[in-house]
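Colleague: Dropping the sequence and predicted coords here.
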Amino acid sequence: MNDIILHHYPASPFAEKARIMLGFKGLAWHSVDIPPVMPKPDLTALTGGYRRTPVMQIGADIYCDTAMMARQLDRIQSMPALYPEGKEAIAASSAHFADQVMFQHGVALNFQPHAVAERFKGMPESVMNAFLADRKKLFEGGNASRLHPSQALSQWPTLLGRLEQQLKDSGTFLLGEEPCIADFAWYHPLWFVASNKASAPALEPYPQVRGWLDAVAACGHGEPSELASEEAIRIAREADPAPLREASFVDPNGLALGQSVTVAAVDYGVDPVAGTLVYQDAEEVVISREDDRAGHVHVHFPRYGFRVEAQK
């Protein structure tokens, strides 16, 4: 089965980035709802411990991080391109900035006390406390420290002012007449701010930004259909990983194919995933692993932003 499966939950900003990329491509996909906090036993069976949201699955191939998902979506359907030809470096670099810096600011605005109260209004206090405790643990051990809301508020006019000016000068989208990975990466933290009526006023002074948000949102979410997590695991178990591409890449640290390694994000959610290194190039690292429930899977990571080490 070569259908796209997205493991996500509705309120996740990065999941919204993935959903809007699928809409931009006009693709059909299966939606697996996952818990917003750990434990996530069905997802862990597929990833081996990667805990961030979302995760994309195609058969027995598991794609971690939206940057990796975007590259795979461009392989599946080259046009319209998420990484536009001739603008690959600036698109990827702008997207990385947004995924790091803008995301931290969006989260900080949503973690102001009145914004937290609004997001969890009507829910038991235990749900809010569990979520906050999970997010605190998510940032432990990585090199990304939580941005204080007051600092985010101080820097917000700088970041949004720059975006407002560029959109005023450049037109509908950031790098041309069509949206690309840069637009979707800048979009999702601002979507997160807009989704909470306690933080949404932070967007009011920026009409160009609000118009651009509407234009990106018009890409939609493609054609999702619901799928149970147990079914996704069965699909992985009954499939074989896709054949790997040929690559003559030489690892700068001397890691070789067939070696036992761990792969972990370096900023937050740094839980390592162990497996056998089966593919690597300048953008991608793939490990093979076995799971009692999911069987033999290949887990794909972007090279940038992840640490690959020989297993100890």
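Modeller: Nice, I can see it.

Colleague: contacts, neighbours, all on C-alpha from now
Modeller: OK.

Colleague: Where does Phe184 sit: helix, strand or coil?
Modeller: helix (DSSP: H, G, I helix; E, B strand; the rest coil).

Colleague: in the protein, which spans are strands?
Modeller: With DSSP state E as the criterion, the chain has strands at 4-8, 28-33, 55-58, 61-64, 223-226, 260-265, 273-280, 284-291, 295-302, 306-310.

Colleague: what packs against the third one?
Modeller: With contacts defined as 3 or more Cα pairs under 8 Å, 6 or more residues apart in numbering; DSSP states H and E, the packing partners of strand 55-58 are strand 4-8, strand 61-64.

Colleague: which other residues reach the first one?
Modeller: Pointing back at strand 4-8 there. 15, 28-34, 43, 53-58, 232 (Cα atoms under 8 Å, 6 or more residues apart in numbering).

Colleague: With respect to Phe103, which of the strands of the chain lies nearest?
Modeller: strand 260-265 (15.8 Å; Cα to Cα).

Colleague: Does anything pack onto that closest one? Which helices or strands?
Modeller: Using 3+ Cα pairs under 8 Å, 6+ apart, strand 260-265 sits against strand 273-280, strand 306-310.

Colleague: Of those, flag the one that's most buried.
Modeller: strand 273-280 (a mean of 22; mean count of other Cα atoms under 10 Å).

Colleague: Report the inter-axis angle for that one versus strand 306-310.
Modeller: Angle, strand 273-280 to strand 306-310, by axes from the mean of the first three to the mean of the last three Cα atoms, to 10 degrees: 100 degrees.

Colleague: Please compare the first structure with the one that follows:
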Amino acid sequence: MSDLILHHYPTSPFSEKIRLVLGYKKLAWKSVIIPSIMPKPDVQALTGGYRKTPFLQIGSDIYCDSALICDVLEHLQPEPALYPAAHKGLARVLAQWADSTLFWAAMAYNLQPKGAAAMFSGVPPEVAQAFGADRAAMTAGMTRLRALDASAAYKSYLRRLANMLEGQDYLLGDAPCVADFSAYHPLWFTRHRVTVLADILEATSSVLAWMDRMAAIGSGQMSKISATESIAICAGTAGASALDDTTYQDEHGIPLGSRVTVTSESFGAEATEGELVAATRMHYTLRRQDERAGTVQVYFPRIGYVLKAVIAS
């Protein structure tokens, strides 16, 4: 298998989710640090348009969205399992809630004026302004919670997590699953990036103890490479997906070989365009060409993404 290359940046919450999954599965991986805001020319040489963080590269295969990355890592390293046999469906549903509803409540709380001021303390005002403008563009059209509403929701969600931890170390039993990693990362952001607001966690001591257990997992065996090196690896590698791409499931009347776009349903809705080479029950695969990266296969989960045919003008 080619090296696992994670494109991320240190303060990205979804990246922390995947870093911990890599640690849980004791996988060696290479780190490429990417910008937190646009422009991202090296990122888009690989993804073709997708700009969210993180994404996983294996040779010339690019896996977008942390939910799909978890599936890829589970396939490559089945043990310890992210999807426990007794709770596979529940683990996925809880993870999806945590990555969406819990995440957005936490971030609306975290990025209220007091939290944002702490995050950008000591940096030039134009840096904070650029970050705000970038995130405003990514969330255009989304309904976002106001800070006071987010605070109330966040407190309720923390209590619900505490309820789940009664009598057990992790959300669904005695070992972490995908739901734990998904619920952890927005709380991690509160605890480590906006410490001025982290007292919200103190009312749920069992959640804090669980967070300590999650943090102790660590992030595995990491080594650093540059974006230029990762693009060269892509250009020099023939595609060999870690996922099963052979079963075609057509929900759109779009045949394989068609020119298509895939776009996030909401946050970060930049489109990736390419040739549709696979559409399975769980994911889409697009093949595209880039002058630096060569032939690239870009993978998206079905859930949360929109597939459309490109209409020739």
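Modeller: Received the coordinates, thanks. Worth saying up front: this structure is predicted, and the values here are computed from it rather than measured.

Colleague: Can you pull the TM-score for these?
Modeller: The TM-score (TM-score structural alignment, normalised by the length of structure 1) is 0.96; 309 aligned residues with a Cα RMSD of 1.2 Å.

Colleague: circling back to that earlier point, now distance to Pro252 of structure 1 too, for the strands of structure 1, in a markdown table please.
Modeller: Formatted as a markdown table, the strands of structure 1 follow (distance: least, Cα to Cα, whole Å):
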| stretch | distance to Pro252 of structure 1 |
| --- | --- |
| strand 4-8 | 32 |
| strand 28-33 | 37 |
| strand 55-58 | 27 |
| strand 61-64 | 22 |
| strand 223-226 | 40 |
| strand 260-265 | 15 |
| strand 273-280 | 11 |
| strand 284-291 | 13 |
| strand 295-302 | 15 |
| strand 306-310 | 11 |
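
Colleague: what's the single longest helix in structure 1?
Modeller: helix 149-170 (DSSP state H).

Colleague: could I get the helices and strands packed on strand 260-265 of structure 1 as CSV with distance to Gly161 of structure 1?
Modeller: Formatted as CSV, those follow (distance: least, Cα to Cα, whole Å):
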stretch, distance to Gly161 of structure 1
strand 273-280, 39
strand 306-310, 31
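
Colleague: So for Arg119 of structure 1, which of those strands sits nearest?
Modeller: Ranked by Cα to Cα, the member of those that lies closest to Arg119 of structure 1 is strand 306-310, at 30.9 Å.

Colleague: For Asp99 of structure 1, find the nearest of the helices and strands packed on strand 260-265 of structure 1.
Modeller: Short answer: strand 306-310, nearest of those by Cα to Cα, at 14.1 Å.

Colleague: how much does that closest one stray from structure 2?
Modeller: Compared with structure 2 after the fit, strand 306-310 of structure 1 shows a mean deviation of 0.6 Å (mean Cα distance after the TM-score superposition for structure 1).

Colleague: Now do that strand against strand 295-302, angle only.
Modeller: Between strand 306-310 of structure 1 and strand 295-302, the angle comes out at 120 degrees (the same axes, to 10 degrees).

Colleague: To Pro157 of structure 1, which of the strands of structure 1 lies closest?
Modeller: strand 260-265 (29.5 Å).

Colleague: quick one: contacts for the aligned residue in structure 2 for Ala228 of structure 1?
Modeller: Applying TM-score structural alignment, one finds that Ala228 of structure 1 aligns to Ser226 in structure 2. Ser226 of structure 2 makes contact with 32-33, according to Cα under 8 Å, 6+ apart.

Colleague: Buried residues, the longest helix of structure 1. List them.
Modeller: Using 16 or more other Cα atoms under 10 Å as the test for burial, helix 149-170 of structure 1 gives 149, 152, 156-157, 160, 163-164, 166-167.

Colleague: Which residue is the nearest non-sequential neighbour of the aligned residue in structure 1 for Ser205 of structure 2?
Modeller: Taking TM-score structural alignment, the alignment pairs Ser205 of structure 2 with Pro207 from structure 1. Distance criterion Cα to Cα, 6 or more residues apart in numbering; nearest residue to Pro207 of structure 1, sequence neighbours excluded, is Glu164 at 7.7 Å.

Colleague: for the one you found, what are its contacts?
Modeller: Shown in contact with Glu164 of structure 1 (Cα under 8 Å, 6+ apart): 206-209.

Colleague: Can you tell me which of these is nearest His96 of structure 1?
Modeller: Closest to His96 of structure 1, out of all of the contacts of Glu164 of structure 1 and judged by Cα to Cα, is Val209, at 19.1 Å.
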